[in-house]
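*Asks:* dropping a prediction and its sequence here:
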Amino acid sequence: MARTSTKTPREIEAMRRAGSLVAETFQVLEPHVQPGVSVQELDQIAEEFIRSRGAVPAYIGYGPRNNPFPATICASINEVICHGIPSPRKLREGDIIGVDIGVKMGGVYGDACHTYTVGNVTPEVRRLVETARESLQLGLEAVKPGARMGDIGAAIQKLAEGRGFGVVREYTGHGIGKNLHEEPTVYHHGLPGTGLLLQPGMVFTIEPMINLGRKETKLLPDGWTVVTADGKPSAQFEHTLVVTQTGYDILTLPLKTVGA
């Protein structure tokens, strides 16, 4: 297993620039997430914007040589948990779509996910999306020097399962830097006080996948698309963060404009 490493201040600032581009791409996509828009259209918009900024989509060609991922975004609609492949399928009123975006810029990676609601969704689906968003926030708030990786998973698990939702086990957060996936592995369930000791300079993602029903998953024959075993919706939010001297700093937010 690869050694968990901390990042230098220069690497962290480079990752902040890459992460900012990820955040800006979500802002560009948001007005297009409407009924009648195809997922392939969203993918094209994202790719054109990322390349216009001098960066490279991180997911295109990622994975095994005989089955690389074919698109810029992972687009996960309704019962799809993660790694959905963009298709001509058009968004419909009441859908939710998790959009996962990765970019490579300046030799480092940025990675984040946002779940959009399409028009009006049912109250239970809205509660699912909000719980996924809150799960990420509670996971972030557990991060500080001296905390343990298990503290992150425990906070997420307590909230989501306490509301009757399932927490996906098989797919996790991860370290990130000069590679898209590095050590450590970040579980979204666990016991407080267990796991890797968090130290300043560590950079990783937290990306809980929360299911409306059971936690079990199923991989489709395309080798990428992961769905809920019971066919119920799933929602996900993700940020890339760095552990600081006092807590955490999110690296996948838009850079603040000077004077703003």
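*Replies:* Perfect, thanks for sending it.
*Asks:* C-alpha only now, for contacts and for neighbours.
*Replies:* Will do.
*Asks:* ok, residue 235 to residue 191 distance?
*Replies:* Residue 235 sits 23 Å away from residue 191, going by Cα to Cα, to the nearest Å.
*Asks:* of those two, which one has the most company?
*Replies:* Neighbour comparison, residue 235 and residue 191: the larger count goes to residue 235, with 33 against 16 (by other Cα atoms under 10 Å).
*Asks:* how far does the helix or strand hosting that one sit from the chain's center?
*Replies:* Residue 235 belongs to strand 234-236 when elements are defined using DSSP states H and E. Its chain's C-alpha centre and that of strand 234-236 lie 10 Å apart, by Cα atoms, centre = their mean, to the nearest Å.
*Asks:* got the contact list for it?
*Replies:* With Cα atoms under 8 Å, 6 or more residues apart in numbering as the test, strand 234-236 has contacts from 78-81, 96-98, 113-115, 128-129, 132-133, 207-212, 228.
*Asks:* also this one, for the comparison:
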Amino acid sequence: MSTIKTKEDIKKLREGGKRLARILREVASFVKPGVSTDFLNSKAHELIIAGGDTSAFLNYTPHGAERPFPASLCVSVNDEIVHGIPNEKPKVLKEGDIVSLDLGLIHEGLITDHAITVGVGTISKEAQKLLDVTKKALDIGIKAAKGSKKTGDIGYAIQKYVEPFDVGIIEELAGHGVGYSVHEDPFVPNYGIAGEGVLLKPGMVIAIEPMFTLG
């Protein structure tokens, strides 16, 4: 069931989102050849704690998972789509890699969720195209998220934009509601039919998460 947040909730979520964005920008600044995924996780956790907040992902057990997530930051490298574990068999980043950084933060009891993908040094034209298309798809999805519209309108807008670029849509993974818990209803896929899905109402808070592959 989708939850409706109060004005006070949304005020706290906005502040949490600003803090989260600042942390991710700082963590992203450390992405370079020779840096380990474990270091990025440690830096993210350190910055969350320094701000007086709590990691939303550390020890969180998603539905269907066999165990709690053991880190504060998800770090997914190249063909890892999401939820890469950075501190078990850490990877050392190499020139040309692309890296997804996915972080959740609890501020005054409310959860925000944010991800960015960055290149390591100089990346290929194909990889840069994937990053550019995905960022634009996010902007389009946000513009489509309006009261009285439905989740299918968001998915339709994203799908219509990306189809000419020959990228694959990850249908099993999608955006979601957020705020009182890490994953809430509604499910917000990156494809859909306009006018179908869950009705978007004032006070709903959602994470729109475009995820694509090359080819």
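*Replies:* Happy to help now that I have it. On a predicted model such as this, the values are computed, not experimentally measured, just so you know.
*Asks:* overlay the chains and give the TM-score.
*Replies:* The TM-score (TM-score structural alignment, normalised by the length of structure 2) is 0.94; 211 aligned residues with a Cα RMSD of 1.2 Å.
*Asks:* structure 2: matching residues for the strand holding residue 235 of structure 1?
*Replies:* Mapped onto structure 2 using TM-score structural alignment, strand 234-236 of structure 1 covers no residues at all.
*Asks:* contact partners of the helix or strand just after that strand?
*Replies:* Toward the C-terminal end, the helix or strand that comes next after strand 234-236 of structure 1 (DSSP H and E) is strand 239-243. Contacts with strand 239-243 of structure 1, where a contact means Cα under 8 Å, 6+ apart, come from 12, 19, 110-113, 136, 143-145, 198-207, 248-252.
*Asks:* trace residue 205 of structure 1 over to structure 2, please.
*Replies:* With TM-score structural alignment as the criterion, residue 205 of structure 1 matches residue 207.
*Asks:* likewise for residue 34 of structure 1?
*Replies:* Per TM-score structural alignment, residue 34 of structure 1 is aligned with residue 32.
*Asks:* same check on residue 106 of structure 1?
*Replies:* With TM-score structural alignment as the criterion, residue 106 of structure 1 lines up with residue 108 in structure 2.
*Asks:* what ranges do the helices span in structure 1?
*Replies:* Taking DSSP state H, the helices of structure 1 run over residues 9-29, 39-52, 123-141, 149-162.
*Asks:* and of the ones you listed, who's closest to residue 102 of structure 1?
*Replies:* Nearest of the helices of structure 1 to residue 102 of structure 1, taken as Cα to Cα: helix 9-29 at 6.7 Å.
*Asks:* which elements pack onto that closest one?
*Replies:* Helix 9-29 of structure 1 is packed against helix 39-52, strand 96-105, strand 108-117, with contacts defined by 3 or more Cα pairs under 8 Å, 6 or more residues apart in numbering; DSSP states H and E.
*Asks:* try it again with 6 Å
*Replies:* Applying 3 or more Cα pairs under 6 Å, 6 or more residues apart in numbering; DSSP states H and E, one finds that helix 9-29 of structure 1 contacts strand 108-117.
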